[in-house]
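1. sequence unknown, structure follows:
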């Protein structure tokens, strides 16, 4: 324990260096930090005073990573708004439903075809159904597509996907962590999870005046202490009910998203989200033995191919239903194809339930490939559209809406 601070400091320094490298290359830091975690750990060599095995600090780094998950999901909850989704209208609900259902069904079929049992197949389907909000947002900004005609639909579909994630994790937490074996016990565990989620929705919709009054704290110091204290308590209490702690954080964010203090909370949370979130991705990589990746490679490649097909099809269906051009519809599918933080969180739920060990290396490979390929595919969407257009002859069809912004 004598070298605990030094080991943690070394890990943070490595995280900072790899994050700087990702920034220089204008890529998401997620794959960089996962690879970093995989390169070090128990199998890494000791270099004099610098111990890259992180044996003594392993539990501390893992705990800090769990804190990162709480902040990531709490922030997503703050960004999400049920009323915003309702106002977005039929086109976003239709597009989001097509996206989630197509990815989930194909993911579930892939899980069964690969020989995984039911729960493992469900986890794989969940991983393959959730896009990375962080990467999608970064792609839209970096490629200057915020003014494009399809961007509102993209953001709406991502928002809908976040809602699916909340429901999926709540139900799977009840199934996997509830400890029930009989049909009645399973239904009870799922019922508790869903009821717990609905409780927070009700609080968020009906208790706004009370929440606004309780959070009317002038001092930022006291304000952040109160918010974080409630966050950690709710996350811990959720775990007591066999609901994943991350879902407790997400639900609290949902409850606070409609308050007049939501923007203030977001502003204060962002630095913690980024810092502890980076540790989470590193700690996830730290849990992966690189020698096991070979066994998962073909599974991951197969899942990536299915995801690409499902996303392009869903994007085309959603875009055309919304009256967008074929080019704009292609942009939708290629923009939301990136996978990242949420797929890893789903995989971690499977790890917490002691499901097949293969899920960890599979999820690492799957996320690595799409976290890198996703932004690149979005950047080259014009060329990809050109190739597919020559095959399907889309340009001959009438394009109802003129695309704005850049390609």
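-> Happy to help now that I have it. Since the model is a prediction, treat every value here as computed from it, not as a measurement.
2. please count neighbours and contacts with C-alpha atoms only from this point.
-> Noted.
3. what's near enough to touch residue 269?
-> Taking C-alpha atoms under 8 Å, 6 or more residues apart in numbering as the definition of contact, the neighbours of residue 269 are 71, 75.
4. that one sits in which helix or strand?
-> When secondary structure is defined by DSSP states H and E, residue 269 falls within helix 262-286.
5. now the next helix or strand after that helix: buried residues?
-> Counting by DSSP H and E, the next helix or strand C-terminal to helix 262-286 is helix 293-321. Of the residues in helix 293-321, those buried by neighbour count under the rule 16 or more other C-alpha atoms under 10 Å are 293, 296-297, 299-301, 303-304, 306-320.
6. and for stretch 23-33?
-> Of all the residues in stretch 23-33, those buried under the rule 16+ other C-alpha under 10 Å are 27-33.
7. distance check, the residue nearest the centre of the chain against residue 130.
-> Averaging the C-alpha coordinates of the chain gives a centre point, and the residue nearest to it by C-alpha atoms, centre = their mean is residue 342 (2.0 Å). Taking C-alpha to C-alpha, to the nearest Å as the measure, residue 342 and residue 130 are separated by 6 Å.
8. can you show me the strands along the stretch 51-200 of the chain?
-> Residue ranges of strands cannot be listed for the stretch 51-200 of the chain, since DSSP state E, counting those that start in this stretch assigns none.
9. now the helices for it?
-> Taking DSSP state H, counting those that start in this stretch as the criterion, the stretch 51-200 of the chain carries its helices at 58-79, 82-88, 90-113, 118-127, 133-142, 151-177, 183-206.
10. alright, now check it against this:
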């Protein structure tokens, strides 16, 4: 136990050093932490008393990472207004549908182009269709875009994407693993997931007075115990209904966003969000062996190019349909581009079913590249938009002069 605690402490020191380096370079800490995780882990050396393999502490580091995802999504949920989300329902459904269909179709076409079998092709199409809620949440928070006009649509599209993921995993699990293959069973599973999400929207709209009374606690100590206990319970219960625990945390945050205590909760949760969120990205990198990536480089690069294309186009279509500016629409595609935990989940389903071995290094390389490019593109979206504007002439001449001034 003592050695395990020392291992965790060593890991946290490495995370702190990587975070300081990223801060000095004024860059997102996400790619730094993922690459750091790749450089250590099971394949790393042991130097004296410093064990960089983190084998003994792997489970606790992964658990801390899962907590980080919960806090990231919980905080993101607190930042949004449920009435505005419901008002934007049609735009969310339209944008989410365009996003999923375009990316899934590109994935199917790419799988057939690579001459992969049908199941491998479906898995690749699924991988290309699901963005990383954790990385997207971190990017929105880091870039202080939670109040932007396009962010509510981004949040809605993430929720829609999760519904697609639930459907996809239900269907593919039945096909690959021989589970519940009946159409009725799959429809029931999806209906429960959607109903569970709608329940939190109803609670946010109708249960605000009750929540205000429950949370009317003077002591910060007791207040945070009550809120965090409820957060972990809701996240855990969500998984029993086949709704991702991270989405359960997001929905719980949405439910509390309309209460009088939302700002107080935000203030208290920020340190936990930042600390455990950093551990998540480090733990994600720990699961990637850089020596296994060689054969998957070129297929992964092709998938990355298609994903960039699909995200920019679908983000532009969704944003413009919702009445947003070209700049805000560009931000949508660039922000939801990152791939991460859900893509790995889809790939692991194929791996568990004994499909082609290349799926593991392919998914690792694909996720790593987009986990780096996604936050970078979002950070530099202003300059990317200007480049598009020069090509497509979106801005009027007087607007350009005003922006330059």
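-> Sure thing, it's come through. These figures come from a predicted structure and were not determined experimentally.
11. TM-score them against each other, please.
-> The TM-score (TM-score structural alignment, normalised by the length of the second structure) is 0.81; 393 aligned residues with a C-alpha RMSD of 3.7 Å.
12. quick revisit: so which of the buried residues of stretch 23-33 of the first structure are in helices?
-> Helix and strand membership here follows DSSP state H; of the buried residues of stretch 23-33 of the first structure, those in helices are 29-33.
13. adding distance to residue 356 of the first structure, write these out as a markdown table.
-> Listed next are these as a markdown table, based on distance: C-alpha to C-alpha, whole Å:
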| residue | distance to residue 356 of the first structure |
| --- | --- |
| 29 | 27 |
| 30 | 24 |
| 31 | 23 |
| 32 | 25 |
| 33 | 24 |
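14. and those residues, which is closest to residue 10 of the first structure?
-> Out of these, the one with the shortest distance to residue 10 of the first structure is residue 33. That distance is 13.9 Å, counting by C-alpha to C-alpha.
15. what's the neighbour count on residue 240 of the first structure?
-> Around residue 240 of the first structure there are 12 other residues, counting by other C-alpha atoms under 10 Å.
16. and if you look at residue 90 of the first structure?
-> Here the number of neighbours of residue 90 of the first structure (other C-alpha under 10 Å) works out to 12.
17. now the one 5 residues further on
-> By other C-alpha under 10 Å, the residues close to residue 95 of the first structure number 25.
18. swap in residue 274 of the second structure?
-> Other residues near residue 274 of the second structure number 16, with proximity taken as other C-alpha under 10 Å.
19. separation between it and residue 337 of the second structure?
-> Counting by C-alpha to C-alpha, the separation of residue 274 of the second structure from residue 337 of the second structure is 21 Å.
20. likewise for residue 163 of the second structure?
-> 18 Å.
21. more neighbours: which of the two?
-> When residue 163 of the second structure and residue 337 are compared for neighbours, residue 337 comes out ahead with 31 against 21, by other C-alpha under 10 Å.
22. now that one: closest residue in space that isn't a chain neighbour?
-> Taking C-alpha to C-alpha, 6 or more residues apart in numbering, and ignoring the residues beside it in sequence, residue 337 of the second structure has residue 374 as its nearest neighbour in space, at 5.2 Å.
23. repeat for residue 174 of the second structure
-> According to C-alpha to C-alpha, 6+ apart, the nearest residue to residue 174 of the second structure is residue 181 (4.6 Å).
24. do residue 315 of the second structure as well
-> The shortest distance from residue 315 of the second structure to any residue other than its chain neighbours is 4.1 Å, reached at residue 333 (C-alpha to C-alpha, 6+ apart).
25. that neighbour: neighbour count?
-> Applying other C-alpha under 10 Å, I find that residue 333 of the second structure has 29 neighbouring residues.
26. any idea which helix or strand comes after the helix or strand containing it?
-> Taking DSSP H and E as the criterion, the element that holds residue 333 of the second structure is helix 326-335. Using DSSP H and E, the helix or strand that follows helix 326-335 of the second structure towards the C-terminus is helix 341-352.
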